[in-house]
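S.K.: Have a look; sequence and predicted model below, questions after that.
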Amino acid sequence: MERYLAFSFEELPFVLLVLIIAFTVHEFAHAYSAYKFGDPTAKLLGRVTLNPARHVDFLGTLLILLAGFGWARPVPVTRENFSRPRLMGIIVSAVGPLSNLLIAFIGAVVYAGLLVNGVLDVAATSRGSEAFNIFFEKLIQLNVLLFLFNLVPLPPLDGYRIVEDLAPLRIRRKLQQFEPYSIFIFLLLVFIPVLRDNTIGRLGIWVYEISQAMFDFGVGLFT
């Protein structure tokens, strides 16, 4: 069974906990910013909340456990309710991924501080240290992954919505013609090794580099 998962059994409880945190904050950021900009759609549907049950998507969570990529329940946004639909639409789309980047940054700084001050042992000589090490590593890496992955310009990801709001109307209409096929394109990119390795699979390199840079910054703050 374990060989079919993107994570080991030992990591699964920490991965699930991190995903609940990451997905909840991500979707809350969308819902809250849209509400503040004048769109009550998410508020009326009970999405302006930090209750994970309102945001976590079973299929999206399962897919991230199996393939390393997934999603939460999208927050519905009615851009026509914004006073400046395109600009505010871009901001609402962007705050989700940025919230994941912020979680990763805070996690990296806290983790670095705990290690530098000897509260945690990087060698994981105790069960407690091992658990915290796994938790912080997944907290940082998965949130950086979600930040990058959600910026991919493929519907229904945030990167596509940003491109859509930036594009001229003529281009937007052409892009919208491909939206019904986006899920099939996404599944091809995830499950066909050649396509995955040459597209979203490359995100792993950036996840490592960004995560390491954040951790190094945190170490620098405490040394």
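M.R.: Yep, that arrived. Numbering: from 1, shown residues only.

S.K.: Going by C-alpha atoms from here, please, whenever you check contacts or count neighbours.
M.R.: OK.

S.K.: residues in contact with the nearest residue to N81 once chain neighbours are set aside?
M.R.: Nearest residue to N81, sequence neighbours excluded (Cα to Cα, 6 or more residues apart in numbering): D39, at 5.1 Å. D39 sits next to V77, T78, R79, N81, F82 when contact means Cα atoms under 8 Å, 6 or more residues apart in numbering.

S.K.: would JSON lines of those with neighbour count and secondary structure be doable?
M.R.: Shown next, in JSON lines, are those (neighbours: other Cα atoms under 10 Å; DSSP: H, G, I helix; E, B strand; the rest coil):
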{"residue": "V77", "neighbour count": "19", "secondary structure": "coil"}
{"residue": "T78", "neighbour count": "15", "secondary structure": "coil"}
{"residue": "R79", "neighbour count": "20", "secondary structure": "helix"}
{"residue": "N81", "neighbour count": "15", "secondary structure": "helix"}
{"residue": "F82", "neighbour count": "18", "secondary structure": "coil"}
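
S.K.: The structure to be compared is supplied as follows:
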Amino acid sequence: MGHQGGRGERQISSVFLGVVAVMAVTGWAVWTDYAHSAGLAVFLFVTSAWVVSLCLHEYAHARTALHSGDLSIGAKGYLTLNPLKYAHPLLSVVLPVVFVILGGLGLPGGAVQIERGRIGGRWKHSAISAAGPLTNVVFAVVCTAPFWLGALDGVPPAFRFALAFLALLQVSAAILNFLPVPGLDGYGIIEPWLSPRIRRELAPLAPFALIGVIALLWIPGVNEVFFGVVRDLLSVLGVSGLDTYCGHGLYRFWEDARDSFCTVPASGA
């Protein structure tokens, strides 16, 4: 008989609420320039918002799996939005945050363990894999809403730049997640539709695929093409290269290389 779960299995964790509180307070600090140091506030705001998006990404996987038939999800703590409950907190939260700090890349993480044998139907398996990166897409749309709605009047420059950089992280994470590479969500979407033979042959590649993708992104030509696609998508959403450049510069406040330039509001909406 399936495990139905209790209320505690779905109660939002204090860890997640704490991260949301940090995001809210630092977002307010960026908006009001409370600390008169936009860089540190932008760093804390974007990092906490990024962690929130990682939690929501994994929650989307888990919630979709629950409704698709895997009733073991609740007992594993995945419905509490607590990142410490993930199968690999290091890969799911710490490593993506490190990559944001080092290179401004929205790295996808692998976290929730889903008992696929409990789920029937290829469409359900595809939906579970798609739910995570679609969360990044929604997050990107929300972050860029002031840009494509032309609602930037009155938005402080630092907050505008922070939203632009956060949107860049979400778009890059969505693109990487949707790649049809074993171990990534994009492959999880198409995997149910592949023959058993092909799945068996590709399965051993899963643990190394993400490492391979990261290695490719270190190649200047590949990196330029990838971020060119990211910038093109952001441009469609009304976010300019200047916005993301300044956002990244403010985020890396310890370099203090772009603050004087990026405190000037960008022209146009």
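M.R.: Looks like it came in fine. Computed from a prediction, not measured in an experiment: that's the story for all the values here.

S.K.: one step back: of all the contacts of D39 of structure 1, which comes closest to E137 of structure 1?
M.R.: V77 (32.6 Å; Cα to Cα).

S.K.: any idea what the closest one aligns with in structure 2?
M.R.: Aligned counterpart of V77 of structure 1 in structure 2: I114 (TM-score structural alignment).

S.K.: helices and strands around the helix or strand that contains S182 of structure 1, which ones?
M.R.: Per DSSP states H and E: S182 of structure 1 is located in helix 182-191. Packing partners of helix 182-191 of structure 1 (3 or more Cα pairs under 8 Å, 6 or more residues apart in numbering; DSSP states H and E): helix 193-198.

S.K.: Tell me which residues of the helix it packs on come out buried.
M.R.: Using 16 or more other Cα atoms under 10 Å as the test for burial, helix 193-198 of structure 1 gives R196.

S.K.: quick one: the helix or strand following that helix to chain centroid distance?
M.R.: Using DSSP H and E, the helix or strand that follows helix 193-198 of structure 1 towards the C-terminus is helix 203-222. In terms of Cα atoms, centre = their mean, to the nearest Å, the centre of helix 203-222 of structure 1 is found 17 Å from the chain centre.

S.K.: which residues sit against helix 203-222 of structure 1?
M.R.: Against helix 203-222 of structure 1 from outside (Cα under 8 Å, 6+ apart): 104-105, 108-113, 116-117, 140-141, 144-145, 148-149.

S.K.: Which members of those are classed as buried?
M.R.: Looks like these have 104-105, 108-113, 116, 140-141, 144-145, 148-149 buried, using 16+ other Cα under 10 Å.

S.K.: what's the farthest-apart pair in the residues you listed?
M.R.: Pairwise distances across these (Cα to Cα) peak at 30.6 Å, for the pair V116 and F149.

S.K.: for structure 1, which helix is longest?
M.R.: Taking DSSP state H as the criterion, structure 1 has its longest helix at helix 85-116.

S.K.: Test my guess that the match of V77 of structure 1 contacts L66.
M.R.: No - using Cα atoms under 8 Å, I114 of structure 2 is not in contact with L66; the gap is 9.1 Å.

S.K.: okay, and the common contacts of those two?
M.R.: I73.

S.K.: hmm, back to that, so what does the longest helix of structure 1 touch, helix or strand wise?
M.R.: helix 12-36, helix 127-149, helix 158-166, helix 203-222.

S.K.: is it possible to export these to CSV including distance to T61 of structure 1?
M.R.: Converted to CSV, those look like this (distance: least, Cα to Cα, whole Å):
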stretch, distance to T61 of structure 1
helix 12-36, 8
helix 127-149, 12
helix 158-166, 17
helix 203-222, 18
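
S.K.: what do we get in structure 2 for the residue nearest to N81 of structure 1?
M.R.: D39 of structure 1 maps onto D70 in structure 2, by TM-score structural alignment.

S.K.: Could you do F23 of structure 1 as well?
M.R.: Per TM-score structural alignment, F23 of structure 1 is aligned with L54.

S.K.: and what of I103 of structure 1?
M.R.: Using TM-score structural alignment, I103 of structure 1 sits opposite F139 in structure 2.

S.K.: what do you get for M214 of structure 1?
M.R.: Under the alignment (TM-score structural alignment), M214 of structure 1 pairs with L237 in structure 2.

S.K.: number of nearby residues for that match?
M.R.: The number of residues packed near L237 of structure 2 is 19, by other Cα atoms under 10 Å.

S.K.: Distance of it relative to L205 of structure 2?
M.R.: 35 Å (Cα to Cα, to the nearest Å).

S.K.: what does L216 of structure 2 give?
M.R.: To L205 of structure 2, L216 of structure 2 is 16 Å away according to Cα to Cα.

S.K.: dump the residue contacts of D197 of structure 1.
M.R.: With Cα under 8 Å, 6+ apart, D197 of structure 1 has no contacts at all.

S.K.: Next, find the distance separating it from V152 of structure 1.
M.R.: As judged by Cα to Cα, D197 of structure 1 and V152 of structure 1 stand 15 Å apart.

S.K.: Ok, P85 of structure 1 next?
M.R.: For P85 of structure 1, the distance to V152 of structure 1 - Cα to Cα - is 21 Å.

S.K.: Neighbour count: these two, which is higher?
M.R.: V152 (18 against 15).

S.K.: Alignment lookup: that one to structure 2.
M.R.: Counting by TM-score structural alignment, the partner of V152 of structure 1 is L179.

S.K.: thought its match was touching D185?
M.R.: Yes - counting by Cα under 8 Å, L179 of structure 2 does reach D185; the two are 7.3 Å apart.

S.K.: burial count for the closest residue to P96 of structure 2 other than its chain neighbours?
M.R.: Counting by Cα to Cα, 6+ apart, P96 of structure 2 lies nearest to L107, which is 5.0 Å off, once chain neighbours are set aside. By the measure other Cα under 10 Å, the count of residues near L107 of structure 2 is 25.

S.K.: same check, this time on R202 of structure 1
M.R.: Using other Cα under 10 Å, R202 of structure 1 is surrounded by 11 other residues.

S.K.: Alignment lookup: it to structure 2.
M.R.: Taking TM-score structural alignment, R202 of structure 1 has V225 as its aligned residue in structure 2.

S.K.: about what we covered before: I figured the match of F23 of structure 1 hits V93, correct?
M.R.: Yes - assessed by Cα under 8 Å, L54 of structure 2 is found in contact with V93 at 6.9 Å.
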